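Student: Sharing a sequence plus its predicted fold:
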Amino acid sequence: MQISREAVLSQANKVCKNTLMETLEIEFVDFGEDFVTARMPVNSRVYQPDGVLHGGATVALAESVGSFAAHIFLNLNEVFVRGIEISANHLKSVKEGYVYAKATFIHRGRTTQLLQIRITDDNDNLISICKLTTIALPKK
């Protein structure tokens, strides 16, 4: 039985209640065979003191979407997933609107996974580029 795209996105957003993702208003908005996309509003909740998007909020968005990608593309009946390293290069500032994080796999191994997460603004300008390494560990 195949689960609908809407059902997967609804479930993903539902499990974000009472978490950092809810605090930052991160919402999963799309996924396909090899990607997951989430968005986050740029507002005072995610500003640094001078009124632009905080790099830490950007990294939280990147890790959220990358970890979710690892979760939906691995067999969670057998393993659990944890992020083990993330890096980010911030290229442009944003003051308003939304930022979108699209996670795609560079490597999808049984034990480790490497994802690239591109953060863009409402006009598809590249804001940040991130890489996330996750590990899948066996459930005992």
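Tutor: Good, I have the coordinates.

Student: C-alpha only now, for contacts and for neighbours.
Tutor: Fine.

Student: which strands and helices sit next to the longest helix that the chain contains?
Tutor: Longest helix in the chain by number of residues (criterion: DSSP state H): helix 55-73. Where contact means 3 or more CA pairs under 8 Å, 6 or more residues apart in numbering; DSSP states H and E, helix 55-73 is packed against strand 35-41, strand 79-90, strand 98-108, strand 112-121, strand 126-138.

Student: okay, those strands in TSV with mean neighbour count and distance to N13 next?
Tutor: Shown next, in TSV, are these (neighbours: other CA atoms under 10 Å; distance: least, CA to CA, whole Å):
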stretch	mean neighbour count	distance to N13
strand 35-41	22	10
strand 79-90	16	18
strand 98-108	22	15
strand 112-121	23	19
strand 126-138	20	21
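
Student: Let's have the ones you listed in CSV, adding distance to V59.
Tutor: As requested, those are exported to CSV (distance: least, CA to CA, whole Å):
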stretch, distance to V59
strand 35-41, 11
strand 79-90, 7
strand 98-108, 10
strand 112-121, 9
strand 126-138, 8
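
Student: Comparison target below:
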Amino acid sequence: MVPMTSDHMGALNEKLGVQLLEISAERMVGTMPVEGNTQPYGLLHGGASVALAETLGSTGAMVHAEQYGKIPVGVDINATHHRSATSGTVTGTATAIHLGRTSAAYEVVITDERGKRLCTSRITCALIDPR
């Protein structure tokens, strides 16, 4: 497991308030507050959900890629927004779909505090040689 520090999280995740709870190549779990991450109607911004999904999937891919001396770069992400949230904290769980030598893919499910699914995302990362 790769130790995660604030240097690894990046400025966007700091602004969004993302916190990582579980870190492994097979499963990543993180949270993000709704407050401060809303669109003009007071709903959780879809882009914030996608940023959380990308953080979880990319970090899982980073943990996986380390064994090959590779780094992950995102090549595809999509998201379906099922319902909205106006308060509280959302939780994202990224589950590995594929962990290969040249790519890694994750399904990310984002839920509210009641466990209701808000968003389903899928991210694919290519694993490339560092420069």
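Tutor: Looks like it arrived, so ask away. As the structure is a prediction and not an experimental result, all values here were calculated from the model.

Student: Now do the buried residues in the longest helix of structure 1.
Tutor: Using 16 or more other CA atoms under 10 Å as the test for burial, helix 55-73 of structure 1 gives 55, 57-71.

Student: now it: which residue numbers in structure 2?
Tutor: Mapped onto structure 2 using TM-score structural alignment, helix 55-73 of structure 1 spans residues 46-64.

Student: By how much does that stretch deviate from structure 1 on average?
Tutor: Taken against structure 1, stretch 46-64 of structure 2 registers an average deviation of 0.6 Å after superposition, with mean CA distance after the TM-score superposition for structure 1.

Student: what residues are up against the aligned partner of G115 of structure 2 in structure 1?
Tutor: Here G115 of structure 2 is matched to D124 in structure 1, going by TM-score structural alignment. D124 of structure 1 is in contact with no residue at all, counting by CA atoms under 8 Å, 6 or more residues apart in numbering.

Student: Would you mind measuring from D124 of structure 1 to Y100 of structure 1?
Tutor: 9 Å (CA to CA, to the nearest Å).

Student: try I3 of structure 1
Tutor: Counting by CA to CA - I3 of structure 1 and Y100 of structure 1 are separated by 24 Å.

Student: Equivalent analysis for S10 of structure 1, please.
Tutor: 18 Å.

Student: ok, for the equivalent of A38 of structure 1 over in structure 2, nearest residue in space, not its chain neighbours?
Tutor: In structure 2, A38 of structure 1 lines up with G30, judged by TM-score structural alignment. Once flanking residues are discounted, G30 of structure 2 sits nearest to L20: 4.2 Å by CA to CA, 6 or more residues apart in numbering.

Student: and the counterpart of that neighbour in structure 1, how many neighbours?
Tutor: Under the alignment (TM-score structural alignment), L20 of structure 2 pairs with F28 of structure 1. Per other CA atoms under 10 Å, the neighbour tally for F28 of structure 1 reads 25.

Student: mind listing what F28 of structure 1 touches?
Tutor: Applying CA under 8 Å, 6+ apart, the residues contacting F28 of structure 1 are 9, 12-13, 36-39, 65.
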